[in-house]
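> Sequence first, predicted coordinates after that:
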Amino acid sequence: MNRTTSAAASALSLLTALSLTACGGEGEESDKATGEPRPSASRAKQPTPAEKLAELMVAPADVKGFSVQEHSDEFALAKSPKDVTLDKPVCAPLAYAINQLPLGEPQADLTRVLADEAKGLNSAHTYITLTTYASGGAQSTMADVKKAVAACGDGFTAEGSGDGTSTYDSVAPEDVTPAGDETLGFTSTLTFRGAPHTMHTQIVREGEVVGVYFSVNGAAIANARPSDAKLAPAVVKAQNEKLG
């Protein structure tokens, strides 16, 4: 009787083990060499930081009536933040934001330039630069920008390896529509060939992603016509929605 009971118990244990193995192994395969479970090939691959930004960036379908082009750094102040020198180092985040250079120490960055197709090349263009960071990097970046806006009211000069030197006459905070986990806005001014120009910037943080929106009328600057290049509301709204 004891042997029969023991055999029945052993059989029940075996059936239980087989059942648990069949259920518990769902979605995983055992490594033949080690016997350890390994992820199933069907598990979705996580996007890289660069792929994540490409998904978050506005596309033509998101901003009807605007062209969305890749940004060329041919006439940029510099191709990298390390190639920029400033008379006031605390103002560096503003110089980078205004010149489509990544802020802080991102894992990836992506820039696009948008133009209102109905207004043509002589209108203001909106530049969007998205950057993604390791944990805590986006908050630190926003803190540096806030510090710079507070410290650089009387302007600053940025010298780059590319298109010479840019002197900004003033910087001032600007009220913007709330967005993301935190946001801030500021205006910057410069004078070129005697003509004054005002540019607008908004920076939005959503999680570990930062979006910089910057608007400038390059044609007006080149032709010495005064300008006040406001951000396109439709572009800002569309990009904020993409960021979530």
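Cool, the structure landed.
> contacts, neighbours, all on C-alpha from now
OK.
> measure residue 72 to residue 78 for me?
11 Å (Cα to Cα, to the nearest Å).
> Which one's more surrounded, those two?
Using other Cα atoms under 10 Å as the criterion, residue 72 and residue 78 rank with residue 78 on top: 22 against 11.
> Relative to residue 102, how far out is that one?
11 Å.
> chain center to whichever helix in the chain runs longest, what's the gap?
Taking DSSP state H as the criterion, the chain has its longest helix at helix 2-24. Mean-position distance between helix 2-24 and its chain equals 56 Å (Cα atoms, centre = their mean, to the nearest Å).
> what do you get for stretch 178-195?
Stretch 178-195 has its C-alpha centroid displaced from the chain centroid by 17 Å (Cα atoms, centre = their mean).
> can you check stretch 67-75 too?
16 Å.
> ok so, going back, continuing past the longest helix of the chain, what's the next helix or strand?
Once the chain leaves helix 2-24, the next helix or strand it forms, by DSSP states H and E, is strand 28-30.
> Which secondary structure elements does the helix or strand following that next one sit against?
Next helix or strand after strand 28-30 toward the C-terminus (DSSP H and E): strand 37-39. Applying 3 or more Cα pairs under 8 Å, 6 or more residues apart in numbering; DSSP states H and E, one finds that strand 37-39 makes contact with strand 28-30.
> Second structure for comparison follows:
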Amino acid sequence: MKRSTLALPLLSALTLATLTACGGGDGDGASDAKTTDRAKATASASPAKPSVDPAKELAKLLVTKAEAGDYNVREPEAGDAMATTQEQLRVDKAACAPMAYATNYLPLGAPEASLVRVADKGTSTYNYITLATYAPGKAEAAMKGLAKAASACTGGYTAKSDKASTTYSSVKKETAPTGTDTDTGADESIATASVVPYKGTQTMRTQTFRFGDTIVNYFSINTYGFLNGRSSEADIPTDLVKAQNKKLG
């Protein structure tokens, strides 16, 4: 008895739904319109998915002090950079702009986001890590631009900003490290040595790796020569490259 009492309202509801769905004439249009309106209302009421912040995602990929061994890893000091944007850096040879960016720890090309860290061991050598993320295809284009610049600017160039001017007497392509010890699966890499004729010669280096849509650029400079009037040379530390690239591979 109880079963038939419960079943009757259910049967009535199902029958009503069937009749509504199968009805003809003007009722069809009105029902469809109402259904469409309800669907639109539901869609507009649904909370939008939060957009991904490229900078926050990129920050997760930066090597930390705990991961970098003996290196102090921190943000560069305010006012440390010759230029903080590509627009602030002017180059006498347009083709050399990517080299100027790489040696001033600015991102290459047109990234969606970029972050910079400096790592050192308390000595006169400073290693800058510039990490940048790109829209599909933009990272490959940025690497091509850097490769062309390294080839076109062997005779040197001058970069200027409102703060300073630096003349590079030469740019030379070098062999970027490969293999599991350093690149940990990078899609491509470029390495360069740039010379600044200041109280002798000051040689600074870059190593740049692309991992899919992410580029990491390492720039090392030995400030001893600049401060003491002697020639100096900086090398990219393999252990630091290994630690950072491991997080990208």
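The structure has been received and is ready for your questions. Keep in mind that what you see is a predicted model, and the values were worked out from it rather than measured.
> And the TM-score between them?
After superposition, the two chains reach a TM-score of 0.79 (TM-score structural alignment, normalised by the length of the first structure), with 212 aligned residues with a Cα RMSD of 2.4 Å.
> what residue of the second structure matches up with residue 205 of the first structure?
Mapped onto the second structure by TM-score structural alignment, residue 205 of the first structure lines up with residue 210.
> next one: residue 190 of the first structure
Per TM-score structural alignment, the equivalent position to residue 190 of the first structure in the second structure is residue 196.
> Could you find the closest non-adjacent residue to that match?
In space, and not counting its chain neighbours, residue 196 of the second structure is closest to residue 168: 4.6 Å by Cα to Cα, 6 or more residues apart in numbering.
> Please tell me I have it right and the one you found contacts residue 194.
Yes - under the criterion of Cα atoms under 8 Å, residue 168 of the second structure makes contact with residue 194 at 6.6 Å.
> The two: which has the busier surroundings?
Neighbour count, other Cα under 10 Å: between residue 168 of the second structure and residue 194, residue 194 has more, with 24 against 21.
> which residues sit against the helix or strand where that one lies?
Residue 194 of the second structure is located in strand 188-196, with elements delineated by DSSP H and E. Applying Cα atoms under 8 Å, 6 or more residues apart in numbering, the contact partners of strand 188-196 of the second structure are 147, 150, 166-176, 201-211.
> Got a quick PyMOL command for the buried subset of the residues you listed?
To isolate the buried ones among the contacts of strand 188-196 of the second structure in PyMOL, judged by 16 or more other Cα atoms under 10 Å, type:
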select buried, resi 147+150+166+167+168+169+170+171+172+173+176+201+202+203+204+205+206+207+208+209+210+211
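> Mind checking which of the contacts of strand 188-196 of the second structure are in helices?
Counted as lying in helices by DSSP H, out of those, are 147, 150.
> what's the burial count for the closest residue to residue 135 of the first structure other than its chain neighbours?
Leaving aside its sequence neighbours, residue 135 of the first structure sits nearest to residue 208 (Cα to Cα, 6+ apart; 6.6 Å). With neighbours defined by other Cα under 10 Å, the count for residue 208 of the first structure comes to 17.
> Residue 208 of the first structure contacts residue 136, doesn't it?
Yes - under the contact definition of Cα under 8 Å, residue 208 of the first structure touches residue 136, with a separation of 7.1 Å.
> Distance of the residue nearest to residue 196 of the second structure relative to residue 58 of the second structure?
In this view, residue 168 of the second structure and residue 58 of the second structure are 31 Å apart by Cα to Cα.
> any idea what sits nearest the counterpart of residue 103 of the first structure in the second structure, other than its immediate chain neighbours?
Alignment note: residue 103 of the first structure maps to residue 108 in the second structure; criterion TM-score structural alignment. Excluding its sequence neighbours, the residue lying closest to residue 108 of the second structure (Cα to Cα, 6+ apart) is residue 142, at 5.7 Å.
> Right, I'll leave it there.
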